[in-house]
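Colleague: have a look at this prediction, sequence included:
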Amino acid sequence: MFRIFFRSSICLAAVAASSAASADEASTAHAVAADGDSIVVTATRAPLTLDEIPSSVAVLDKAAIDRAQDIGVTELLLRTPGISISRNGGYGTSTSLRIRGAESEHSVVVIDGVKLNDPSSTGGGFNFTNLLAGDISRIEVLRGPQSILWGSQAIGGVVNVVTASPEKALEGSFDLEAGSRQTVSARAAVGGRTGPLHWRIGGQRFTTDGISSHAKAFGGTERDGYRNSNVSGRAELALADNVSAEVRGTYSSGRVEFDGFNTDSNDYGQNKEFVGYAGLNVDLVGGRFRNRIAYAYTDTNRDNFNPDRARPRSFEADGKNKRWEYQGSFDVSDRITAIFGVENERSDFRSRSPSASLATPLPAFVRGKAEITSVYGQLSVEPISGLTLNGGVRYDDHDRYGGQTLFAAGGVWRLPTGTVLRASYGEGFKAPGLYQLFSEYGNIGLDPEEAHGWEAGIEQHLFDRKLVVGATWFDRTTTNQIIYNGCSAPSTDPMCFVPGSNPPNPRFGYYLNVARSEAHGVEAVAAMTLGGLRLDGNYSWIVAEDRSPGANFGNWLPRRPRNIANASASYGFDFGLELGAALRWSGKSYDNASNAQRLDDYTLVDLRAEFALSDTVKLFARAENIFDEHYMTAFRYGSLGRSIYAGIRGRF
């Protein structure tokens, strides 16, 4: 009962993307999209139907998000193919999402057209911790290299988040739920269309007592709570028939308790994030030539505290991004479209880790900055009916690492037999993060990471799309991948001492390049509908290995399970009741590069129910991890056990 429109490089299938995902919505998606025109993807930087995209894509619309009942975006994405996560405890703790075994910072996250990344974080990537479902109306996931349109660091893929836009003169919505561990979530939004003005504002408050982030199996007992408040808003004003201006913004503030140094402690962190966007849209040549000029700004502030220290603040960091961009899209003809643009991004960060002793002066902030200017272009051509080919090029000029040119190409062929064939190739280039270069663990001698990958697949629609099956093969190679190297004492490695310190001051570790890593695998999906019964599932086999010469050659990259499977079933009754169940199985993985510490496989089973009181108001309830499975996605960190939630939602 989950409308996940999922198009893999070879397959359009619905997948269970929530705690109680099911396939009824998926099957509806197949029926609605029989002409290939009903499902439009915007993560391609210009609206395209699924049948025009060579890459693997998953799309979750508002109906899917509502039926999922999940609070966080991470949980929504986790049931889709090719995605795994590692989390340092319960809600609010550090969360890394990996697409096809790539590093978490190798995927670009976009919200309302703004790239989200924190220059003060380890790899300059995005932490999904505080991204709640909130007023999100749509999520799109493009798997595989997407660097031509979204920047060189989009090696693993792109997660595109779109907040709700008003469709009526006046509309509103709300969600209220409560459950295990004193968890409460309340959300509301209102918006409308008034003449040339379209506007919407929304807010959410989430609190929970949580679990011990230090795993119970290792002595963790006290609960680490989490709270998050967020607001979002958007407005668009039509200045003329072909000119519009728009502003968007989101702000979130979170506080999470966590455990440090492998034991229960009173540590807690505060995180504040702001995302702003202002743009001007101009359509020319009868709408065939579309132009957008925009400015985007992000600011992420993180602070950690321990009230048991003489100096409570133990860490502080701030990262900012300022981005100007122009994008053009021109329909040369009905069969030829060009997308092109210019971007300039300036990022800076500062961080420090104060000593616990008041007798030790506060250290100066470690600071760093970078600038990158890019130009790109992509051409899409339909030489014959049913066949779409595209190719693109991007040039990045980094103020520290110079220029880099990237290429991409792909094609999709739609056959009258209901068969769809896809293939694509893409490249990526990622400069080291500012933290990796300039922090107390930094290494200014780091080289950029480079990657290239390809995929090919097939999907088949049967019985008027009542059954859809497909599979995708992908392959990716990354060179100069950056990892963290810990230092032991005593050490003769000169990099295990703070550069420039006299006398030499030892440090815990530093970042360095490894020669090579490789990932390949298969994603398979299927969805079927039989009246009110809906079934779907997916399986991902992901081999992500260290291929660098040395002791770790051939080892699994840390925290990446090689096997992941999801399945769901649901049944909708005529009187408004819907019941669903979902299963997720994750195979074993390893917590470290040496593969000395194993993380066992686990199976989670969830149940979901929803009852319509009217066309606009519904009651819902879900039970997650009903067998109370104990598992870890990161060694020594706990995970949520059996949980039960219930609530009410309205859409007006």
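Modeller: Everything's here; your move.
Colleague: from now on I want contacts and neighbour counts done on CA atoms only, so please keep to that.
Modeller: Will do.
Colleague: run a quick neighbour tally on residue 530.
Modeller: 12 (other C-alpha atoms under 10 Å).
Colleague: so which elements touch the lengthiest helix in the chain?
Modeller: Assignment by DSSP state H gives helix 24-32 as the longest helix of the chain. Applying 3 or more C-alpha pairs under 8 Å, 6 or more residues apart in numbering; DSSP states H and E, one finds that helix 24-32 contacts strand 4-8, strand 11-13, strand 509-530, strand 533-546, strand 563-572.
Colleague: winner for burial among the ones you listed?
Modeller: Ranked by mean neighbour count under mean count of other C-alpha atoms under 10 Å, the helices and strands packed on helix 24-32 are led by strand 11-13, which reaches a mean of 32.
Colleague: distance between that one and the chain's centre?
Modeller: 20 Å (C-alpha atoms, centre = their mean, to the nearest Å).
Colleague: residues touching that strand, excluding its own?
Modeller: With C-alpha atoms under 8 Å, 6 or more residues apart in numbering as the test, strand 11-13 has contacts from 4-7, 26, 30, 56, 420, 457-460, 468-472, 525-527, 536.
Colleague: pasting the second one now:
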Amino acid sequence: MKKFLTIFLFSIPTFAYEMKNITIQTGYGVESFLKDITSPIELITETEINEKNPFDLREIIQNKAGFSYVSNGGFGQTVSIYLWGMSPKRILTFIDGIRINDFTTPSISATYEHLLLDDVYQIEVIKGAQSGIWGADASAGVINILTKEPEEGFKIRMKGLVGDYNTKKGSLTFSFKNERGYILLGLYALKTSGFSAVEPTKDNDMYGKRWDEIGFERDPYKNTTITAKTKWIITENDTLQAVFRSIDAVVHYDSVDFNTGKPIDAPDSPFTVNHVDQKFYKIEYSKKYLFNKLYLYTTNSKFKRSQYGGYEGEYREYTFKDKIKHPYGFF
């Protein structure tokens, strides 16, 4: 009994130490310790992501408390994520601090179906209203997706897999890191022949049959994502960083019979094929002083899609933040 108690008591400080030193980017808009955030937080670590090896965000959050989602089919089909039952447009989503909510879509939410997670190491979710920090778009919460930094030295990594429905996925990365900074270049691709995004409804004689048994067409999908990330440590106190991400995807949909309101297997047309082109940029300069750290950065998010005649949109943000440490506290 004494031996068990000794082991148990020694394990408590270890766990407390690990929690105390975890940092997140989302809580107050700058890097903060997890213990200092008062809102409910869901932290998805690199270990969990590697264990599950998810294709997209819905696979990693589907069993998390407070989350639910709706998907219209296979890869590339529209995915809507709900947090605490609130509308998807009330969830503000970032990648490395870059806003990715696509306001050209009816839902005004991030297009989660086009996010490949191969280069992601941590996902931070702040649940509940965050309007005081992030504005009205964050009244349900905030999701911040953080991408990996390279390991020391020069590295080349390749990865690939194949699956059903002629699915192929691969990645290729080049990186270099030393004491003065790093550069990371990545190419990620997913291509699948897919299956029909629509099935017969219950009032149809063909209900219960597979799409290929009744001659429905496939709805293929392809996604090419290019990333670049660099950091330059100018001095001990000055740092310059840049992030770029390009998503080029083509997805085939099915449609709805506007007379009956029922889904139908539709041939390819400008209304059922969507070419998505999204680009995200960020440049950040930070400087440390004795009791504070200054952040200056700009982000740019560009959205373009071809469906229904085509839509384009763009965010531009210019931000100044100052994080002040109070070494003696207020009292």
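Modeller: Everything's here; your move. Just so it is clear, the structure is predicted and the values come from calculations on it, not from any experiment.
Colleague: can you mark which positions in the longest helix of the first structure are buried?
Modeller: Across helix 24-32 of the first structure, burial judged by 16 or more other C-alpha atoms under 10 Å covers 24-30.
Colleague: all helices of the stretch 1-150 of the second structure, in order?
Modeller: Along the stretch 1-150 of the second structure, counting by DSSP state H, counting those that start in this stretch, helices occupy 2-20, 46-52, 57-61, 131-134.
Colleague: closest one to residue 230 of the second structure among those?
Modeller: Checking the helices of the stretch 1-150 of the second structure against residue 230 of the second structure by C-alpha to C-alpha gives helix 46-52 as the closest, at 20.2 Å.
Colleague: quick one: the residues in the first structure that the closest one pairs up with.
Modeller: Counting by TM-score structural alignment, helix 46-52 of the second structure pairs with residues 62-68 of the first structure.
Colleague: can you mark which positions in the matching stretch are buried?
Modeller: Going by neighbour count (16+ other C-alpha under 10 Å), the buried part of stretch 62-68 of the first structure is 62, 64-68.
Colleague: just send the residues you listed back as JSON lines, with distance to residue 253 of the first structure too.
Modeller: Below are those laid out as JSON lines (distance: C-alpha to C-alpha, whole Å):
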{"residue": "62", "distance to residue 253 of the first structure": "24"}
{"residue": "64", "distance to residue 253 of the first structure": "26"}
{"residue": "65", "distance to residue 253 of the first structure": "22"}
{"residue": "66", "distance to residue 253 of the first structure": "23"}
{"residue": "67", "distance to residue 253 of the first structure": "26"}
{"residue": "68", "distance to residue 253 of the first structure": "24"}
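Colleague: want to throw the helices and strands packed on helix 24-32 of the first structure into TSV with distance to residue 147 of the first structure?
Modeller: Output for those, formatted as TSV (distance: least, C-alpha to C-alpha, whole Å):
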stretch	distance to residue 147 of the first structure
strand 4-8	18
strand 11-13	22
strand 509-530	18
strand 533-546	20
strand 563-572	26
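Colleague: and residue 86 of the second structure, what pairs with it in the first structure?
Modeller: Match for residue 86 of the second structure (TM-score structural alignment): residue 102.
Colleague: looks like its match contacts residue 156 (just checking).
Modeller: Yes. When contacts are counted by C-alpha atoms under 8 Å, residue 102 of the first structure is listed as touching residue 156 (5.3 Å).
Colleague: what do we get in the first structure for residue 146 of the second structure?
Modeller: Correspondence of residue 146 of the second structure to the first structure, assessed by TM-score structural alignment: residue 162.
Colleague: which residues touch its match?
Modeller: 111-113, 136-139.
Colleague: these in strands, which ones?
Modeller: 111, 136-139 (DSSP state E).
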